[in-house]
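Colleague: sequence first, then the predicted structure:
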Amino acid sequence: MVFRIELRRSIAPWAGLALVVVALGFLFLLSGPWWKVPAPWTGNTTTTALWLRFLLVFLWPIAVGAGAIQGMRDSRSGMVELLSTTSRPGWHRAVRLAGAVGALCALGVVVVFGVGLAEVLGHGGFVSASFLPVLVVGLLAVVAGSWAGLAIGRLLPHPLTAPALAVLTLVVSVLAWTSIERNVVPFSYSRFELLAPVLGEPRGALVTTSTAVDLGQTAWFAGLAATGFLLLAAGSTRARVLSLLPVVVGAAIALPVFPASADGLLAPDGIAAQKLCDGPICVSRAHEDRLAALAGPGREALAMLAKLPGAPTRIEERTSPASVTDPPARDPGVVYLDFQLNDVLLTADASTLRTAVLSGAGLPTCVRPSYGDLADLGGRMIAAAYFTGELKPLPEYGGSWFRRESSPVEQAWQKFRALPAEVQFARIVALRHVLLTCQGDPLDTLVPGALR
C-alpha cells in the first residue's frame, strides 16, 4: 500500500517515462548509426542491448537528475524535523522511496529493450541469452544512479542541485564514451571511464561485453547503489561517513578487474559468433542460413583459386568487429567474408557469393572502410574477373560509389585480358602479394599506369 502511494506521489513514473521517450526518440526519429551496418540494432538481441548501453550517455543523467529532484522532497515540503521525530527507522521510508524510483527507472530501460526485442523478432534477427549480462549491468547502473541522485538531493536540497548533477553526469558520461570509443576520438583509454555505464557504439553484431567489464561494473554499481541507499537512510554524520564504505569497496574491486586496454572491452558473442561449418566453409551461428547458400559457390571458388601458389583452402565468416581505422586482418590460407559490413551478402545469390570469394584472389581490401578506393576495388574486381571471365561489381561496402567511377577499371580490364595467359597469371600472383603485405597499388600491379 505504502509502495503504491510512493509510486503515485513521487517522480518515479515520470522518470521512467522520460527514459522511454528519450531512448525511443533516438532510436526511431534520428538517423543515427543504430540502424546501419555493421551492427543494426534490430539484427541481434545482444546488439540491441549494446546500443541501449550506448544510449546511457543520455539516459543515465536523466535517472540521476530525477533521483536528485525526488531526494529534495522532504526539504521542500518542510518535513525534515517532523520526520526526524518519528520512531520509525529512516530506512523504512528509504526502502519504499528508493524502491519506487529505482524500479520505475529500471522498468523504463526494460520497456525500451522490449521494443528492441520486438524489432529483432519482426526483422528476423538473432535471439539468444547473451544479452542478459549487458542488460542486467545497465539496469543496475540506472538503479544505482537514481539512488545516488536521491542521496545527493537529500543531502544538498538546493534548487540547482538536480540540474547541476544531471549536467555533471552528462559530462562524465560523454568523457567516458570518448575514452572508450576505440580509435575514433583522440582520448586515451582509462579504466576509470568504466565507472560510467556507457559503452562505445557497437562495431559488429557478433560481439558482447567481456567478462572483465561485466564483473567489474557489477561490483562498482552494486557499491554505488548501496552507498546511495545508506546515505538516503542515514540519520547521523557517523552513519553517512560509514555509508561511503560500499562505494569505496566497489571501486577497489572493480578497477583492478577492468581490462587494461580498450581491446579487452568486447569479446566474441559465444552463441552468435559460434562457427558452423560444412567442410571448409564456415559461417557464424547468427548467419547459419547462409551456410547452404555459400557451400556450392564457395567450393567452386576455392577450386578456381587452387591453381595459385599458397592458395586458400578455407572460407570463413569474419566475426570480429569492424575497425573504422584499420584494414581487416588477412590470412593467405583463409578467405574471409564479412556479412556484417557487407550485408548484401546476406541475400546474395550463388554468382555474387562466388565473386565475393574470388575478389582480390581471395584477399580483402588494404584500405580502411570508406566509400571506396578506386585502385583497391578495381584491382580486386579484375582479380575476380580473371577467374570468371566477367567483370562484375564487388558485393561490398562502397560498391554504389564504385559503380559511378568504374570506367577506368573497365578499360584496365580490357587491357589485362589482352595480355598473354602466363603474364596474367604472374600478375594475379603479384596481386596476392600486394594484398597480403598491403604494400603497393593493386590496380597498377595488374595494369601498370591504369589510372594515369
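Modeller: Good, I have the coordinates.

Colleague: okay, CA-based contacts and neighbour counts for the rest of this
Modeller: Noted.

Colleague: ranges for the strands of the stretch 251-400 of the chain?
Modeller: For the stretch 251-400 of the chain, the strands defined by DSSP state E, counting those that start in this stretch cover 266-268, 275-278, 281-284, 314-317, 334-337.

Colleague: okay if I get those as a markdown table plus distance to residue 409?
Modeller: Output for the strands of the stretch 251-400 of the chain, formatted as a markdown table (distance: least, CA to CA, whole Å):
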| stretch | distance to residue 409 |
| --- | --- |
| strand 266-268 | 38 |
| strand 275-278 | 35 |
| strand 281-284 | 31 |
| strand 314-317 | 27 |
| strand 334-337 | 23 |
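
Colleague: ok, second structure coming up, stack it against the first:
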Amino acid sequence: MSAPTTARPAPAAPHTGAAPHPWRSELRRGIAPWAGVAVLLTSAVTMGAKAAEWQGDWAGTHGLLRWTTMLVLGPLVAAAGCLQGGREARRGTGDLLRQAVRGRPARTLAALGPLVVCVVAAQLVGAAGVYLATWPYSMGGGPTWGHGLLHAADTVLLAGLTAVGFVVGRVVRWRGAGLLVALACYVLFSISTYVGTPLTWLTPARQPGLSEDVPALWLAPVIAVWTGGLALTVLTGHTARRKLLALAPLVAAALAGTVLVQTGGDAWRTDPRAQRLVCDGGAPRICVTERHRNMLAPAGEALAGLRERLAGAPGLPERFVEDPRGHRVRRGSGEVQLPMFTPLGRTVVRGELTDHAVFAWEATAALLFPDCPEPAGGELEEVVWSHLAPAHQRNLTDPAAALERAKRYGRTEEVARTRTALKKLDRLRALPEAERAAWLGAYLSAAQRCDSSALPTL
C-alpha cells in the first residue's frame, strides 16, 4: 500500500495585464515633473524680481517674459534635456536598451516626450500667471493675437532646446555636459542679441526697441519653423536610420531664417492704439494714448492743483499730451508734453503714479520750457515754477530751505537773489485772483513763444 500524496496547488496564472506606459513611469519617477517645477519657479522668481518694471504694461510684460524664456528658461531646459539624455550612460544600461525590441526613435520618444510636455506646460502656465498679474494694474490696451502667437513660438523654442540637450546628453558621456550646454545657450543668445547685423533677427526673442510695435501674425509661425526646424534636424539625425531625412527640417529652417533676415523689423508695425488719443474734459485737457487710457484719471488727479492755479489765465495751451508715436509736440501748437509713463518703475508702478508732486513738477517744466533755442523764463522762472508746483521740495515754497541752499554756494549774490525771489513769490500770491490769472497768462504766453522781451514784470 503506497503512502498518500499531498495535492499541490496549481501554479498561479501569469499576469496578463498590460505593462505600464513608459510615459507614466517617466511622469511618476523621472525628472520630467521636477523640470516642469523648476521652469515654473524660475519664471516666477525672475519675473517677480522685476515686477515694478512690467506689471501694468502689456507690451513690457510681453517683452520681458519672452527674454526671460529665451535667456533663462532656454539654458535651463537644455541642461535638463542633457541630464535626461545621459541617464542610460550614468546607469550603465545603454547596451541593454540597444538590444530591446523597440527602436531608437521609440526609446527616444519615451524618454524625451514627457520631459518636453512638462517643460512646455510649465512655461505656458507661468506665462498665463504673469499676464494675470499685470491685468489688475493695466494702463490700457492689451496683447494682440500676434503677441500670443509669439509665446506659442517660444514653446517650440523650449521644446527644441530640450531635444537638442537630450541629443548632446546621449552623445557626450560626461556628467558636466549639462552645465556646458546651458552656458553655451546663454552665451549664444546673449551675443546674438547685441550683434548689429541683419543676422540679429534670427534671435528668437528679437523685437524692436519700441514697445508700441506689434508683430505680424505670420512672424510667430516663421520663428517656430526656424527654431523647431533646427532642433528637429539634430533629433532626426540622431534617431533616424536614414540620416537624409534630417535634410527636410534643415531646409525648412533655412528658408524661415532667410525670411527673418530679409524682413527684419518690417515684421513689426506701430500699434494704432499708441497713436490714438483719449482726453478728459478739464482745462487744460489731459490726453493720453489709448494704450494708457487707464492713466487718464491718475494724471488728472496729479495735475488737479496745477489746473486750479492756472484757472482763468488767458492764452494757455489747450492740452497736456502724452507724446504719441510719430507725433512731436511743438511750441505754438496749443499742446504741452505730458510726463512719460513708461518705462515703468520710475513714474508709474503697478498702475499708479509714484509721486504726484514730481509728476506735476515735470508737467510745469514742460509748460515753462518749450523747445526754445534759449529758455525765455528770465529771473521770474523759479518764482512761477514754485507757485504752480509748490509740493515739490526743490523750490521756493520752503523759504528756510531755499536760503540754506543758497548759503551753501558761499556767495552773497546767490543769497540776495534768493531773498528777492522769495519776495516776488509772496507778491505773486498776494495779487487778487483775476489779476494773478492775467499775469500768469501773459507770462506763460511769452514763455511759449520763446519771447523773453514780452515777459511781464512783478
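Modeller: Structure's in. What do you need? Keep in mind the model is a prediction, meaning the values are calculated, not measured.

Colleague: TM-score for this pair?
Modeller: After superposition, the two chains reach a TM-score (TM-score structural alignment, normalised by the length of the first structure) of 0.66; 395 aligned residues with a CA RMSD of 5.2 Å.

Colleague: dump the strands of the stretch 251-400 of the first structure into a markdown table; add mean neighbour count and distance to residue 304 of the first structure as well.
Modeller: Listed next are the strands of the stretch 251-400 of the first structure as a markdown table, based on neighbours: other CA atoms under 10 Å; distance: least, CA to CA, whole Å:
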| stretch | mean neighbour count | distance to residue 304 of the first structure |
| --- | --- | --- |
| strand 266-268 | 18 | 32 |
| strand 275-278 | 16 | 19 |
| strand 281-284 | 24 | 15 |
| strand 314-317 | 20 | 13 |
| strand 334-337 | 23 | 13 |
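
Colleague: what's the neighbour count on residue 274 of the second structure?
Modeller: Per other CA atoms under 10 Å, the neighbour tally for residue 274 of the second structure reads 21.

Colleague: now the farthest one out in the first structure, which residue is it?
Modeller: Distance from the centre of the first structure peaks at residue 85, with 51.1 Å (CA atoms, centre = their mean).

Colleague: distance-wise, check that residue relative to residue 79 of the first structure.
Modeller: 10 Å (CA to CA, to the nearest Å).

Colleague: again, but for residue 214 of the first structure
Modeller: 41 Å.

Colleague: so between the two, which is more surrounded?
Modeller: Neighbours were counted for residue 214 of the first structure and for residue 79 using other CA under 10 Å; residue 214 has more, 19 against 11.

Colleague: contact partners for that one?
Modeller: Counting by CA atoms under 8 Å, 6 or more residues apart in numbering, residue 214 of the first structure touches 133, 134, 137.

Colleague: residue in the second structure matching the first one?
Modeller: Across the two structures, residue 133 of the first structure finds its equivalent in residue 149 of the second structure, going by TM-score structural alignment.

Colleague: can I assume that match sits in a helix?
Modeller: Yes - Residue 149 of the second structure sits within a helix when classified using DSSP: H, G, I helix; E, B strand; the rest coil.

Colleague: how far away is the counterpart of residue 315 of the first structure in the second structure from residue 333 of the second structure?
Modeller: Under the alignment (TM-score structural alignment), residue 315 of the first structure maps onto residue 320 of the second structure. Noted for residue 320 of the second structure: a distance of 11 Å to residue 333 of the second structure, by CA to CA.

Colleague: same thing with residue 187 of the second structure?
Modeller: 49 Å.

Colleague: same deal with residue 147 of the second structure?
Modeller: 36 Å.

Colleague: tell me which of the two has more neighbours.
Modeller: residue 147 (22 against 11).

Colleague: check contacts around the more buried one.
Modeller: Applying CA under 8 Å, 6+ apart to residue 147 of the second structure gives the contacts 62, 214, 215.

Colleague: so which residues of the stretch 101-250 of the first structure form strands?
Modeller: 207-209.

Colleague: number of residues surrounding residue 425 of the first structure?
Modeller: Close neighbours of residue 425 of the first structure, defined as other CA under 10 Å, add up to 17.

Colleague: Provide the secondary structure category for it.
Modeller: For residue 425 of the first structure, the assignment made with three-state DSSP gives helix.

Colleague: show residues contacting stretch 317-337 of the second structure.
Modeller: The contact list for stretch 317-337 of the second structure (CA under 8 Å, 6+ apart) reads 212, 270, 274-277, 283-289, 316, 338-340, 363, 366-367, 370-371, 448-449.

Colleague: give me that answer again for 6 Å
Modeller: For stretch 317-337 of the second structure, the surrounding residues in contact (CA atoms under 6 Å, 6 or more residues apart in numbering) are 275, 284, 285, 286, 287, 288, 338, 367, 370.
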